[in-house]
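Q: Let me see the structure of the following:
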Amino acid sequence: MNAVLIYSGGLDSTVLLHHLHQAGNELAALSVNYGQRHSREIECARQQCARLGIEHRVADLRSLAPLLGANSLTDSAVDVPQGHYTEETMKATVVPNRNMIMLSVATGWAISRKSDCVAYAAHSGDHAIYPDCRREFAEALDAAIRLADWHEVHLYRPFVDWTKADIAKRGEELGVPFAETWSCYQGGEVHCGQCGTCIERREAFYLAEVDDPTPYAMEAPTVDQLVAQFWRLS
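A: Prediction:
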């Protein structure tokens, strides 16, 4: 298979990068700068692709940020909320139509490369907060992408029925260097350990029984505290 991968440099997409690479697929990776708070994850993406000898491009879409409203990922005036993704406050991290924007750009590149598909690492836990991670959205977008050109490209989501813990476990099997991935929305020197994506990352390692090599800020809660909070919210 010849694929263009939407590649953020985070845990999920890095595992997918290694998953597809190990299977012998021909890959190109696309990161998107849509005006997010920091570029730590894009730097991680560059390093991972260089390690594997995979072509990596960055689409500069920073001019779109003012059109995407008040959200904590592209608007510095909006604080990044702390806590689990299951909480109402996490809706502040929703960037309107982000997946369609990124996948549309990737589709253009895939068509020009005569690739078979655009791959991305959406998993079963994403839809709780992000409407553009729902299966219905992806199926509709897949149908549209197939009609975008005479060279048919489809949308590929091998992790759609996996949990994040499943993804972490697969990453361990593949020998993914997790310490060289970035999840935190804050973009500091180390992961904050308290924003939604940090908490989701920490719990994934815990539930998968995989060692987490990520350094977190000193004030971050323990994993046991996070898990106890998760079950209270469930």
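Q: Going by C-alpha atoms from here, please, whenever you check contacts or count neighbours.
A: Fine.
Q: Distance of the residue of the chain positioned farthest from its centre relative to V58?
A: Centroid-distance maximum for the chain: W150 at 29.2 Å, with Cα atoms, centre = their mean. Applying Cα to Cα, to the nearest Å, the value for W150 to V58 is 26 Å.
Q: cool, F159 as well?
A: For F159 relative to V58 (Cα to Cα), the value is 23 Å.
Q: Give the residue from the two that has the larger number of neighbours.
A: Taking other Cα atoms under 10 Å, F159 and V58 do not tie; F159 has more neighbours (18 against 15).
Q: residues near the closest residue in space to Y130 that isn't next to it in sequence, how many?
A: In space, and not counting its chain neighbours, Y130 is closest to V94: 6.4 Å by Cα to Cα, 6 or more residues apart in numbering. Using other Cα under 10 Å, V94 is surrounded by 19 other residues.
Q: quick one more, to check against the first:
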Amino acid sequence: MKTAVVCSGGLDSVSLAHVLAAENSLTRLISFDYGQRHRKELDFAAACAARLGVPHHVIDLRSVGAALTGSALTDGLDVPDGHYAEETMRITVVPNRNAIMLTIAFGIAAAQGDDAVATAVHGGDHFIYPDCRPAFTEAFDAMQRAALDGYADVRLSTPFVHRSKADIVSAGAKAGTPFEQTWSCYKGGEVHCGRCGTCVERREAFDLAGVEDPTTYADPDFWRAAVAARGEA
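A: Modelled structure (predicted):
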């Protein structure tokens, strides 16, 4: 099966790309510049495509992202510290982001003769992001089949949608993913901050998976307190 991967440059999507490359089904990476607060992650997506020897499509959605206001990822709002599953992390929601990106990815996949578009949404995303939940991905897959009916048969692949980030780390490690060549931090500093929700979730996932975390964090121990606080909530 020929599969395109929507790749942000983060741990999840880069791991998925490596898993599919190991299965000889990866055809391309598709990334999006939607005016996110830093472009650092796109450099990691480009490095992944070069490493795996596949085309890298970077779609300019900056004008669209400029209209999707109210998120800490597109506006000048502070990114909160704490566990990824905290209510405060809703400030990182970009309205309809996945639906917009996947629609474009499906068009590219259909035009290029791919059989599937894969996205690395996972169980840890469900609380915060409605467009990462199974109800959305199943409905979106059905919608795209109708949209491309008679032209192309492209399906949505979500191998991690019912799995944890720790499962992704395990799968990525098995596929030889160079985790140090992925970027998760929402703050986009010189190194991962270690305090924002996605840094905490990343560090926790390595610990749960029993895989050594090669990431450099500005605050490498904050995650323990954040996880403990979440457990007491």
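Q: For the biggest strand by length in the first structure, buried residues please.
A: Longest among the strand segments of the first structure by residue count, using DSSP state E, is strand 26-33. Buried residues in strand 26-33 of the first structure, defined by neighbour count with 16 or more other Cα atoms under 10 Å: L27, A28, A29, L30, S31, V32, N33.
Q: which residues in the second structure form strands?
A: For the second structure, applying DSSP E gives strands covering 3-6, 26-33, 56-60, 116-118, 155-157.
Q: how far does stretch 187-197 of the second structure stretch from start to finish?
A: Start and end residues of stretch 187-197 of the second structure are separated by 10 Å (Cα to Cα).
Q: Quick one: residues in contact with that stretch.
A: Stretch 187-197 of the second structure is contacted by residues 37-38, 40, 79-85, 89, 183-186, 199-200, 203, 215-223 when judged by Cα atoms under 8 Å, 6 or more residues apart in numbering.
Q: same thing but 6 Å
A: Residues from elsewhere that reach stretch 187-197 of the second structure, judged by Cα atoms under 6 Å, 6 or more residues apart in numbering: H38, P80, D81, G82, H83, Y84, C185, Y217, A218, D219, P220.
Q: Can you say which of the residues you listed are buried?
A: With burial judged by 16+ other Cα under 10 Å, the buried subset of those is P80, D81, G82, H83, Y84, C185, Y217, P220.
Q: I'd assumed S124 was in contact with C133 of the first structure.
A: No: judged on Cα atoms under 6 Å, C133 of the first structure makes no contact with S124 at a distance of 8.8 Å.
Q: Have a look at those two and say which one is more surrounded.
A: C133 (21 against 16).
Q: what's the spacing between the more buried one and A122 of the first structure?
A: The gap separating C133 of the first structure from A122 of the first structure is 7 Å, by Cα to Cα.
Q: and what of Q48 of the first structure?
A: 19 Å.
Q: what's the answer for P158 of the first structure, then?
A: Taken as Cα to Cα, the span from P158 of the first structure to A122 of the first structure is 8 Å.
Q: Of these two, which one has the most company?
A: For P158 of the first structure versus A122, the count of surrounding residues by other Cα under 10 Å is larger for A122: 26 against 15.
Q: The more buried one: what's it in contact with?
A: Taking Cα under 6 Å, 6+ apart, one finds V160 in contact with A122 of the first structure.
Q: what about V118 of the first structure, how many neighbours?
A: Neighbour count of V118 of the first structure, defined by other Cα under 10 Å: 29.
Q: try A111 of the second structure
A: Using other Cα under 10 Å, A111 of the second structure has 11 neighbouring residues.
Q: tell me the two of the buried residues of strand 26-33 of the first structure that are most distant?
A: L27 and N33 (19.9 Å; Cα to Cα).
Q: before we move on, the earlier item: of the contacts of stretch 187-197 of the second structure, just say which sits nearest to A105 of the second structure.
A: Nearest to A105 of the second structure among the contacts of stretch 187-197 of the second structure: H38, at 21.6 Å, using Cα to Cα.
Q: Could you report the distance from that closest one to G76 of the second structure?
A: According to Cα to Cα, H38 of the second structure stands 11 Å off from G76 of the second structure.
Q: do N24 of the second structure as well
A: Computed as Cα to Cα, the N24 of the second structure to G76 of the second structure distance reads 41 Å.
Q: Next: P159 of the second structure.
A: 33 Å.
Q: And the helices in the second structure?
A: Secondary structure of the second structure (DSSP state H): helices at 11-22, 40-52, 62-67, 97-112, 134-147, 165-174, 197-209, 222-232.
Q: The ones you listed: which one's closest to M1 of the second structure?
A: Nearest to M1 of the second structure among those is helix 11-22; the distance by Cα to Cα comes to 9.8 Å.
Q: That closest one vs strand 26-33, what angle?
A: Angle, helix 11-22 of the second structure to strand 26-33, by axes from the mean of the first three to the mean of the last three Cα atoms, to 10 degrees: 160 degrees.
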